[in-house]
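Undergrad: Have a look at this prediction, sequence included:
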Amino acid sequence: MARPPVKSNGKPTPRRNHVSKSRQVAPGALPSREDILDALANEPSVKGKRDLARVFGVRGDMRTPFKLLLRDMENEGLIARSRKTLRRAAELPSVTVLEIPTEADPEAMIAFPASWNEAEDGPRPLVNIETPKNARVAPAPGDRILARITSDEAMPPRYTGQAMKILDKPRSGHIGIVRMDDDGARLVPVDRKQKEMRIPQGDLGDAKDGDLVEVDVTLSGRLMLPRAKVTNVIGNPASEGAVSMIALHNLEIPYRFPDSVIAESEAVKDVGLKGREDWRDMPFVTIDPASAKDHDDAIYAEADTDPKNIGGHVVYVAIADVAAYVRPGSALDKEAYLRGNSVYFPDRVVPMLPERISNDLCSLREGENRPSMAVRMVFGSDGRKRDHSFHRVTIRSAAKLAYEQAQAAMDGKPDDVTAPLVTPILTPLWAAYGAMAAARDKRGPLDLDLPERKIILNEDGTVQRVHVPPRLEAHRLIEEMMIAANVCAAETLERQHMPLLYRVHDVPGREKLIALRDFLSSLKMSFSKSDAVRPTHFNEVLRKAKDSNKSEQVSEMVLRSQAQAEYSAENFGHFGLNLDRYAHFTSPIRRYADLIVHRALITALKLGKDGSNPEDAAGLPGIAQHISTTERRAMLAERETNDRLLAQYMAGHMGAKFEGRISGVTKSGLFVRLSDTGADGFIPASTLGSDYYRYVEEQQAMIGERTGERFQLGENVTVRLLEAAPVAGALRFELLSEGERVTPPGGRGGRRKPSFSRGKRRKK
């Protein structure tokens, strides 16, 4: 850098409008990005745009291009602005905490720094995540990781990160129930793994006994005991009858719509007839649970009049046209993606879309015009699909029916509503279903028909009763027609070479098949020795189990052997349904996956301008990962809420005896599911009996080392309720039944080292 001029007295002369020789650029030329960054880093006098212009001698006509250059550098993340001050954007340290977006592509994952001040440091830099094949840590979309960062010499630098550790996601706070006692207050955590904490005097805030609260946890005293401080009162589950609030907050499920989303939904206008086929004369009907508030699918069938398809059927399935109201990139769309799906509890529904959309504009109400995406399917007399086509239509539902109502009509007991519908509408529907069911049985999907219990609540939100609704033919009819429509969606998009989200269900893994074979062997039943299994192999063993009165045991183990269904941008078929290709099309009100499929069909078939864009395909793997996660989160929330409701109900039956069956076997004890309520409880291994009990994995059983007394998965048992923890949703039982006597393991147990539990004699 050139030295400032010196006066005759030897003191430096203050520099005014001096341009360093090293900073000078050719007349009419702009400085390079590197020169600007160097000046910001090494020239103390440079604070803003004017200083940079002075340093580089930018004058006259060059000022406008210079301003544009600085703006481009700011947009590129090279420089950061704070009011009128410019500086080089901050760079990432060599080791930092990163967050991988839930929508990131698993095949090309990107991440962002977890802590970054955009106002001071400029736009967040993007980090490409590399995971070598032999990596010890393999992160996934949605993970928070500690990563080692490297960068190149490019401007701006390109960052690459390798995960060193997957970190727990920070919670907004711990959740628990306030309980008052003689010493003040304590917090009962909803997480079963956490212990109770005291709430010091003055840290209770406005919370009262029984309130669900959010707390900060601090350590205090010489023993560093955890103390809770109430930061937010969420509500009182007991008084408000909303036990589901616990799961919503514990699993961080959004259940309040932002004002912007509500405002956008209220501003949406009804879609007219323009650009749609008019199908209002077709007598569609909706068949749903009696309590349903939204109706997203309607059906109609008729005999095929084509002389080439004698005895055939034409089935129409119309689905609410959510894509007409929820446009890509809108506030509604972003919120629907965030939620991924609706969540259903006994006491409430947390919808994916606001009521204005789900219960009004997109609900196929009786007697009202509704825009729909519809598929017309032609089936032969053998039930095999011959042809199909998709249409964007307007329908008017002729009737709203409940499953039980439609079934009663077809069983010869119609009511005032269904009596006029039996001949023109219901009979053709049942005839079409009969043919489709025959084709389904020939296809041979997995026939694992487990009972599904429904919790009925009182007005105060407590459990009134638990019952198993009968599995009606009306249920199967709707299910079969929805499956057929979903298959048509996948086939059409593949035919149009359109990327899509598949609903996939992988074949069972080899280890699970080995475990199933070992278990069935302990019951003296055989199973295919090949790893190339089909659903028919499982159906055969389920049939044999039913004939030998071992249905519950075998059904439980067959269920455990199955992979979990998920969403994927790649197709590997649906094993359970025994289908080569399958997509979700029929419930866009409550599943984001279906909305994605609707948009793809609109674009592929040129049915409007509100479909998907070609560039959206790159984001499908990330979307699939995200909505698979939200689906699992919803299932967990529903299960946790049911557990808490049932534990609350069972707390009034302490000491009572119940019949149940063993639903799980672990080294630490047995899980038992009660027959009447479906409530799950635990029996510690130490209380099983007066023997050493060994966990034998291949038999899914605990077996007494001396007596050979065996307690095996699926067996019926009698238990006594000893303890109930409603907040945690946990029950503890005492086993009263004797086990079956078998040959003791004698050290020859399973492939793994067995675990031992010293039992205590049961009290009869």
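TA: Looks like it came in fine. Residues are numbered from 1 along each chain as shown.

Undergrad: going forward, measure contacts between C-alpha atoms and count neighbours the same way
TA: Will do.

Undergrad: And for L429, the neighbour number?
TA: Using other CA atoms under 10 Å, L429 has 25 other residues around it.

Undergrad: can you tell me the helix or strand for it?
TA: L429 belongs to helix 427-443 when assigned by DSSP states H and E.

Undergrad: May I see the buried residues of that helix?
TA: 427-437, 439-440 (16 or more other CA atoms under 10 Å).

Undergrad: For the stretch 651-764 of the chain, which segments count as strands?
TA: Along the stretch 651-764 of the chain, counting by DSSP state E, counting those that start in this stretch, strands occupy 657-666, 669-674, 680-684, 692-696, 701-704, 709-712, 716-725, 730-735, 740-741, 756-758.

Undergrad: Give me the packing partners of the helix holding L429, helices and strands only.
TA: Helices and strands touching helix 427-443, by 3 or more CA pairs under 8 Å, 6 or more residues apart in numbering; DSSP states H and E, are strand 297-303, strand 313-320, helix 473-495.

Undergrad: let's see 7 Å
TA: Helix 427-443 sits against strand 297-303, with contacts defined as 3 or more CA pairs under 7 Å, 6 or more residues apart in numbering; DSSP states H and E.

Undergrad: what's the helix holding L429 in contact with?
TA: For helix 427-443, the surrounding residues in contact (CA atoms under 7 Å, 6 or more residues apart in numbering) are Y300, A301, E302, A303, H313, S381, D382, G383, R384, L477.

Undergrad: Dump the strands of the stretch 651-764 of the chain into CSV; add mean neighbour count and distance to V466 as well.
TA: Output for these, formatted as CSV (neighbours: other CA atoms under 10 Å; distance: least, CA to CA, whole Å):
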stretch, mean neighbour count, distance to V466
strand 657-666, 20, 15
strand 669-674, 23, 11
strand 680-684, 22, 13
strand 692-696, 27, 33
strand 701-704, 28, 29
strand 709-712, 25, 26
strand 716-725, 20, 18
strand 730-735, 22, 17
strand 740-741, 12, 30
strand 756-758, 19, 35
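
Undergrad: Please compare the first structure with the one that follows:
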Amino acid sequence: MKDLILNYIKSDNYQPLDARELGNALKIKDSKLWTQYLKTLNELEYEGFIGLNKKDKYQTAEKLGIIKGTLDLKKQGFGFLMRDSEPPMPDVFIPRSAIGDASHKDYCLARITKRSDGVRYEGVIIRVLKRSLEQIVGEYFQGAIFPKNMNEDYLFKVKPQNRSGLIDHSIVKAKIVRYSPNKIFDCQIIEVLGHATDPGIEILEVIASHDLVIDFPKAVKDEVSKLPITVLESDLKDRIDLRNDIIFTIDGDDTKDIDDAISIKKLPNQNYELGVHIADVSYYVREGTELDKEALKRGTSVYLADRVIPMLPRELSNGICSLNPNVDRLTISCIMEINPSGTIVNYQILPTVIHSFAQMTYKKVNKILDSDAALIQAYQPLVKSISLMNELAKILNQLRSQNGSINFETIEPKIIFDENGKVKDITIKERGVSEGIIEEFMLIANQTIAAHFDKVELPFIYRIHETPDKEKIEGLFTFARGIGYPIKMPKVLSQKHLQELLLKVEDTKFEKVINMMMLRSMAKAKYSEHNLGHYGLAFEDYTHFTSPIRRYPDTTVHRLIRTYLFEKKTDQRTLNHVASIMPDIASETSKAERKAMIAEREVLDMKKAEFMMGKEGEIFEGVISTLTRFGMFIELPNTVEGLVHISSFKEAMEFIEEKMTYLGIASRKEYTIGMVVKAKLLGVNPLKGQVDFELVE
């Protein structure tokens, strides 16, 4: 019905009609259809596709100057509506009097009221279509809720009739039930999470504020209870039996959800046969089941310092799907023949069953590669495979580097807890040779799967990374020239140009700032139904196939492999169905990934701040990690980062943005990113994850 109405109103010969005239023109006579027609007409108007002119007759939104966009609300009360349009159109100024009850980042419907010069527009908000803020989590005190990281100047009130049983300093989750132009919002309590002094309440607050869910619904648990806990004989039908092959896993010391296993051998023609065997999650998580719906809703597992919120129930993630040692497990295998130059000359994608020989760890494999005699003796049957893996991974890494793959240096912290759950220490996760081996093998498997489905032109989901922002890259090269590196911005930028710049600054005081600026110029990687390539990796084709226990896109890839290759379903009905659901899966899982990353970073910052408690007044050595107009951030060797606010500087400072430098007005001393400095700890706020330093001469 929507398409019927819209297509008619958008037609070239359409003249504005009222509701009755339009209904007659569409030949809607049946009373039930007429009711549906009026309902659909109202929906189209509410959603901003059509509107009424001054004569109460319907026209398209475009002809009436009705637009949609996201509101950028300024502190002064006015705002700008950032329009949804292709090609991009100028933002629309919304005066304070025309904002209504819309809030910052609300998705709004608006009408243009003034135009000037063809580039300046003014408008009025008609209604909010999607609220950016629907729920809040914070501390309740005397009738109001105070979220800890709320930048906007809002007051969240709980009406007296909804305060029954509430205790001051409770941490609560609430729904906003009434918005108002004066930024005083009425809220209704959804859940009381605990008291502000309860152990672990800060992490529960993060979980609730990001709308993460710990427990699985009863319907999901009921489905899981009916799944087998071991591989059945009936599960082996049409599977290739690899249970006698030397296949094993390599993971971190405390990994419980094991997605991937590896096998390798040298062929008579001196090529390598690399097998990447991935848990066949889609065999157990069938499309449309309650388990599948919940997995899509979660999108990813979330790792929060001392706990995991899994995408799948533990019966699957740690049980029947996990490639644990000495048990049969169902897998989908990508078996690749790779020549000594690193080129894939042949591959197979197969349904398989494996029996992992051992659960190896990165530490053990690294020690074996370092000739640890005791471990070599203990794992003698695997030593040849480990040596071949190292050999092949070096070839693959060299080839990837030659093709322009960009390697950013990143340091990953590990939080060590005591028996009471308090932070005892923060160490740096070691990255040895074996971590690089697994990374290379996962990359080439993901690349092979993506290339296969791109070649056969079937609807699919890809992991994409688009080209960097041109202006930011130009700023990067300008900055590089300003600090003494005579490098020109190429007319056609390739990954190799960025590689060259990273090599020029390697092991210099400018390495960190160039890395940081280059990272910030990059687009965010995301999922898409379109194969746009992966710029950072310099891959034309890329997807995520190797972690279906913890990422829903990988589960989707497995499901498509099963549908297209194993079940041979490529009929038009199947293709139409897949094509129709891929955009939403790509969009929702990209959002879930970003949400998980923000929550993980928030908890990590809180735990780092907790570790610094009681150390106030101590002096630490660190490096300047970021420079801003309001101060500089100092990063300690254990990755704890704190702010030196501009107000704490001992002398007046000038911020030279084009050189990313602070210059002391009197001393003429320069402070740049990567510079080693000493700083005194002034204070810590573990609930907000904030650490404050001041520079020490």
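TA: That came in fine, so what should we check first? Fair warning: this is a prediction, and the values are worked out from it, not measured in the lab.

Undergrad: what TM-score comes out when they're superposed?
TA: Overlay of the two chains. TM-score (TM-score structural alignment, normalised by the length of the second structure): 0.78; 606 aligned residues with a CA RMSD of 3.6 Å.

Undergrad: sorry, back to before: what residues in the second structure pair up with the next helix or strand after the helix holding L429 of the first structure?
TA: Downstream of helix 427-443 of the first structure, the next assigned helix or strand under DSSP H and E is strand 454-457. Mapped onto the second structure using TM-score structural alignment, strand 454-457 of the first structure covers residues 414-417.

Undergrad: what's the mean distance for the matching stretch versus the first structure?
TA: With mean CA distance after the TM-score superposition for the first structure, stretch 414-417 of the second structure departs from the first structure by a mean of 1.6 Å once superposed.

Undergrad: Pull the distance from that stretch to the chain's centre.
TA: 23 Å (CA atoms, centre = their mean, to the nearest Å).

Undergrad: what does that stretch rub up against?
TA: By CA under 7 Å, 6+ apart, stretch 414-417 of the second structure touches A305, V423, K424, D425, I426, T427, I428, K429.

Undergrad: thinking again about what came up before, so which of the strands of the stretch 651-764 of the first structure comes closest to C488 of the first structure?
TA: strand 657-666 (37.6 Å; CA to CA).

Undergrad: Tell me roughly how far that closest one lies from the second structure on average.
TA: The superposed strand 657-666 of the first structure is, by mean CA distance after the TM-score superposition for the first structure, a mean 2.1 Å from where its aligned residues fall in the second structure.

Undergrad: quick revisit: taking the contacts of stretch 414-417 of the second structure one by one, which sit in strands?
TA: V423, K424, D425, I426, T427, I428 (DSSP state E).

Undergrad: would a markdown table of those residues with neighbour count be doable?
TA: Converted to a markdown table, those look like this (neighbours: other CA atoms under 10 Å):
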| residue | neighbour count |
| --- | --- |
| V423 | 19 |
| K424 | 13 |
| D425 | 15 |
| I426 | 18 |
| T427 | 13 |
| I428 | 13 |
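
Undergrad: Would you format those residues as JSON lines with distance to D257 of the second structure included?
TA: Shown next, in JSON lines, are these (distance: CA to CA, whole Å):
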{"residue": "V423", "distance to D257 of the second structure": "24"}
{"residue": "K424", "distance to D257 of the second structure": "25"}
{"residue": "D425", "distance to D257 of the second structure": "25"}
{"residue": "I426", "distance to D257 of the second structure": "24"}
{"residue": "T427", "distance to D257 of the second structure": "23"}
{"residue": "I428", "distance to D257 of the second structure": "22"}
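
Undergrad: Now do the helices in the stretch 201-350 of the first structure.
TA: With helices called from DSSP state H, counting those that start in this stretch, the stretch 201-350 of the first structure shows them at 237-240, 244-250, 259-267, 331-339.

Undergrad: Would you tell me which one of those is buried the most?
TA: Among the helices of the stretch 201-350 of the first structure, helix 244-250 has the highest mean neighbour count (mean count of other CA atoms under 10 Å), at a mean of 22.

Undergrad: so it corresponds to what in the second structure?
TA: Under TM-score structural alignment, the match for helix 244-250 of the first structure is residues 203-209.

Undergrad: Superposed on the first structure, what's the mean shift for that stretch?
TA: Stretch 203-209 of the second structure sits 1.8 Å off on average (mean CA distance after the TM-score superposition for the first structure).

Undergrad: aligned partner of L523 of the first structure in the second structure?
TA: Using TM-score structural alignment, L523 of the first structure pairs with I483 in the second structure.

Undergrad: from what I can see A207 of the first structure touches N232, true?
TA: No - with contact defined as CA atoms under 7 Å, A207 of the first structure does not reach N232; the gap is 8.4 Å.

Undergrad: So these two - more neighbours on which side?
TA: Shown here are A207 of the first structure and N232; by other CA under 10 Å, A207 has more neighbours (21 against 17).

Undergrad: coming back round to it: tally up the residues packed near the match of L523 of the first structure, please.
TA: For I483 of the second structure, the neighbour count with other CA under 10 Å is 12.

Undergrad: so what corresponds to R476 of the first structure in the second structure?
TA: By TM-score structural alignment, R476 of the first structure lines up with G436.

Undergrad: out of everything not next to it in sequence, what's closest to that match?
TA: A393 (7.5 Å; CA to CA, 6 or more residues apart in numbering).

Undergrad: roughly how far apart are that neighbour and L501 of the second structure?
TA: 25 Å (CA to CA, to the nearest Å).

Undergrad: again with I66 of the second structure
TA: Taken as CA to CA, the span from I66 of the second structure to L501 of the second structure is 47 Å.

Undergrad: and what of I332 of the second structure?
TA: 40 Å.

Undergrad: Name the residue in these two with the higher neighbour count.
TA: The residue with more neighbours, out of I332 of the second structure and L501, is I332; 27 against 19, by other CA under 10 Å.

Undergrad: I'd guessed that one sits against Q348; true?
TA: No - the pair I332 of the second structure / Q348 is not scored as a contact, 10.3 Å apart, by CA under 7 Å.

Undergrad: burial count for the closest residue to A41 of the first structure other than its chain neighbours?
TA: Nearest residue to A41 of the first structure, sequence neighbours excluded (CA to CA, 6+ apart): R88, at 6.7 Å. Residues contacting R88 of the first structure under the criterion other CA under 10 Å number 20.

Undergrad: How about the one 3 residues further on?
TA: Number of residues near E91 of the first structure (other CA under 10 Å) recorded here: 14.
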